[in-house]
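S.K.: Below are the sequence and a predicted model for it; my questions follow.
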Amino acid sequence: YAGVVGCYNGFRTFGIKHGLYHLKPAHECEDREEMEKQLAHITLPSNTKIVMTGYGRVGHGAREIMALLPIKEVGSDSFMNDSFSTPVFTHLDVHQYNRRKADGGFDKGQFFTDPSGYESTFAPYCHVADMYVACHYWAEGAPFLFTREDVKDPKWKVSVVADISCDIDGPVASTLKPSTIADPIYGYNPHTESIDEVMKADNIAVMAVDNLPCELPKDASVDFGNELIKHVLPHLLGKDEQGIIANASETTLDGNLAENFKYLADYVAEAGS
C-alpha cells in the first residue's frame, strides 16, 4: 500500500505544484475505492513525462495506480529521445540507472554484493522528466541516484519528487526529511540546498511521507491480514519446515537474540546500559 498511496500522493502533489487539478487527500477518503475515483480529476499536459524506479512490492503498487490513468508506458530510450502527444511514463530497473565505473557494464549479483564499483546514470532522466516516483530499495554504499549538484544543472526538469522509498539525506538529494500525513509536501530549494516554499518556481515539490499505508488503514489492514493468513500462519501453526518463523524471529523463547539477529548485540547492550 505504500506504492499505491505514494503514487497517488505524487499525482496530488503535481496538481498542487502546477495548479492543474485538486485531489482529495488519501486519508480523507473512505477507502481505496473512493481514492481511486479521485483519479478522474487528473488532467496532465501532453508530453508530460514520469520516471519511476524500483520493481519490488512498492513499485508494483505504484503501477496499480498508473494502470488506472491514461498514461502510456514507454521504453527508456524512447522516453529519453522522443516527444509524445499524451502523458507517458517509464519504469526503470536497477541495471537501467547504474553502471560499472570501470567499463560501463552491469552485473546484478556483483552490484548487490558490493556496489562500490558502480555509479548512477539516473540524472539524465531528470532532464526530460516532469515527475519522479521513487520506489526502489537503496542500501548503504550504493550510488546516490542524484546529488545536490545534479539538481543545480540548468538542464534539470523534474519539478515533483514522490519519494516513497524515503531515505533521508541520501540517494534522492531533495529528500531532506520525512513529511507527514497532515503536512505531506515541502519544497526543496536547489540553490540553498534547503527546505523552502513548495510553490517557488525553481523549487522541487517533495512528497516523502514515511507511513503511507496509514492513509488507507482499512484497506491496508485487510490486505496485510490476508498476507499474514496466507504466508505466515501456516508456518506459525504448522511445522515451519522452511524456517520462515525461525528466520524472522529476533529473539529466542529465552529472550536472547536469535542467530540471524546477533549483529544487534552491541545496540541491545548500549540500549540496556
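M.R.: Arrived safely. It should be emphasised that the depicted structure is a prediction, and the values quoted were computed from it without experimental measurement.
S.K.: use CA for all of it now, contacts and neighbours both
M.R.: Noted.
S.K.: All the helices of the stretch 1-150 of the chain, in order from the start?
M.R.: 2-18, 32-38, 57-66, 76-81, 108-113, 148-151 (DSSP state H, counting those that start in this stretch).
S.K.: before we go on, here's another structure to hold up against the first:
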Amino acid sequence: MTKIIGIRHEDKYLMERRVAITPLHIGKLKKEGLQFIVERSAKRIFSDSEFENAGARLADDLKDAEVIFGVKEIPVHHFEENKTYIFFSHVIKGQSYNMPMLKVMMSKGCNLIDYEKIENEERKRLIFFGRYAGLAGAINSLWSMGQRLAKKGVENPFSVLKQAVNYTSLEEARTAISAVGHVISARGLPKELCPMVVGVTGYGNVAGGAHEILNLLPSIEISPAQLLGLDPEKAPSNIIYKVIFREKDLSKPLDSAAEFDLAHYYNHPEAYRSDFEQYIPKLSMLLNCMYWDKRYPRIITKDYLAQLYAKGEPMLKVIGDISCDPDGSIECTHKGTEIEDPVFVYNPDSRQPSMGFKGHGLLVMAVDILPSELPREASLGFGDALFPYVKAIADSDFSQPFADLVLPNPVKKALILHQGKLTPAFEYINNYL
C-alpha cells in the first residue's frame, strides 16, 4: 500500500529555503497515485499555495506521513517511531555532532536513506546539489574579491557584483557576471590583480558549476605546470587564467622514488603528502571544490599561511572554500559560515578569524549551504534527479527483512538504517556511536 509522503519545513538554518520535492514534481507524482502532506513554511522558496495548487495537503506537522523527505538534518525531537526519513544525514564519516541524532533514530526503529549514498554502479552520486554549490560558490567568490579589493582602496570590476542570494535568479547573476567580463575584456584588470589566476580543486559536479560561472569571464585554461612558468610581466591584463588541480597535482608519495598512482592514493592516503604549496603563491583566488576527509593531506595549512604572509602580501586574496570542511583541506576554514554572514578574514599571525571583509590576512568564503543561495533552481534540479525514485520508496514495505526489501538498487545501497539497525554496508558507524 502506498504511504503518505511528508515534505519537511527546513529548520536547521535561517536561510535554508530549499525543498527536496517541488510543487512541479508533486503535480506529476499525484498522477501516479501518491499523496502528499507539506509542512507549512513561511520562508521556503516555493509558497504554501504553490504546493496546495499542486494537490498537496498543508499541515503544521507531519504526524500523518509515513515517509518524510527533507534536505538537512532533522532535530531529534521530530523523529517518530518506525517512520522512513530521507535527507542528508551527515553521518557516514562518523560525524560526532550527528551521532546523537542517529542514536535517537535507532532507538525509534526508524529507516534512514541518505541522498549522498544514492549512487550508480560506478559509485557516482545520482542525486545532488553539487552543481548549485559550485555556481553559488563561484558567484560569491567573485563578489568577495570585489568587496575585499574595494576595502583596500583598489577599484576593480568585480565590486559591482552581489552575493548570489541577492540575485532574483541564476540568470540575473549570469548576466551581471557576463557584463563584468565585457569590462575586463575592454579595460583590463587593476595592476594589483594581474595576472589574475583562479585555481579550482576537483573536477566533479561542484567544480563543473564553478566553471560555468568562470567561463562567463574572458579566461583561458592552463595546466599546473604552465602556471609555474607563467611570467607576470608578459601576462595580459584582460585575461583570467584558470587552473584545474587534480589529485596528482595536490599530493605526492612520501617515497621520493615512487610515482603518483591514483588507485594507491585512494587506498593508502597515509603514504602521501601535500604537493600543493608550490602553486599557492601564483594564485589570486582558489575555489576548493574537491572531496576531502581526514585521511588525506591538507592542501593549505595554517603553518604555511604564516610562512607565506611573513614574506609580504601574497597574490592570493580569496579562498572560496565551497567544499567547506571545517578544519579540513583548508585548515583556516574554522567553520562553515552562514548566508547572512558569509565571509571572514583569517589573520595568519594571530591565527584568528574576523568576520567581514576588513583586516589583515586572507579572505575566506565558506558558506555551508551554498545551494540555498539559488534555492529555486537548486530545488528544481534536485527534484528532477530524485523524481524517478520517489514512488518506489513510498511503495516499499520496510517491515520486510533487509534482504527482501524491494527498492531500486541505488536507493537500497543508501539505506543506512533499517528498522533502527545499521545495514551491513554501514555497520562501521558503530565505531563512532
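M.R.: That came through fine. Small disclaimer: the values here were computed from a predicted structure and weren't measured.
S.K.: Need the TM-score between these chains.
M.R.: Once superposed, the chains reach a TM-score of 0.89 (TM-score structural alignment, normalised by the length of structure 1), with 265 aligned residues with a Cα RMSD of 2.2 Å.
S.K.: related to what we said a few turns ago, now mean neighbour count and distance to Pro25 of structure 1 too, for the helices of the stretch 1-150 of structure 1, in TSV please.
M.R.: TSV is the format used below for the helices of the stretch 1-150 of structure 1 (neighbours: other Cα atoms under 10 Å; distance: least, Cα to Cα, whole Å):
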stretch	mean neighbour count	distance to Pro25 of structure 1
helix 2-18	24	8
helix 32-38	16	8
helix 57-66	20	15
helix 76-81	14	30
helix 108-113	12	36
helix 148-151	17	28
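S.K.: Nearest to Asp163 of structure 1, out of these?
M.R.: Nearest to Asp163 of structure 1, of all the helices of the stretch 1-150 of structure 1, is helix 2-18, at 7.7 Å by Cα to Cα.
S.K.: dump the residue contacts of the spatially most central residue of structure 2.
M.R.: Centroid-nearest residue in structure 2: Ala133, 4.7 Å away (criterion: Cα atoms, centre = their mean). By Cα atoms under 8 Å, 6 or more residues apart in numbering, the contact list for Ala133 of structure 2 reads 206, 209, 322, 369-371.
S.K.: Run through the strands of structure 1 in chain order.
M.R.: 49-53, 72-73, 88-92, 98-100, 118-120, 131-134, 160-163, 185-189, 194-196, 204-207 (DSSP state E).
S.K.: Pick the most deeply packed of those strands.
M.R.: strand 204-207 (a mean of 30; mean count of other Cα atoms under 10 Å).
S.K.: Give the aligned range of it in structure 2.
M.R.: Mapping strand 204-207 of structure 1 onto structure 2 (TM-score structural alignment) gives residues 362-365.
S.K.: what residues does the matching stretch touch?
M.R.: So stretch 362-365 of structure 2 is in contact with 140-141, 144, 148, 316-322, 333, 337, 342-348, 357, going by Cα under 8 Å, 6+ apart.
S.K.: Where does Lys103 of structure 2 fall, secondary structure wise?
M.R.: helix 99-107 (DSSP states H and E).
S.K.: So for that helix, what gets flagged as buried?
M.R.: Of the residues in helix 99-107 of structure 2, those buried by neighbour count under the rule 16 or more other Cα atoms under 10 Å are 99, 101-102, 104-106.
S.K.: which bit of structure 1 covers the next helix or strand after that helix?
M.R.: Sequence-wise, the next helix or strand downstream of helix 99-107 of structure 2 (DSSP H and E) is strand 111-113. Per the alignment by TM-score structural alignment, strand 111-113 of structure 2 matches no residues in structure 1.
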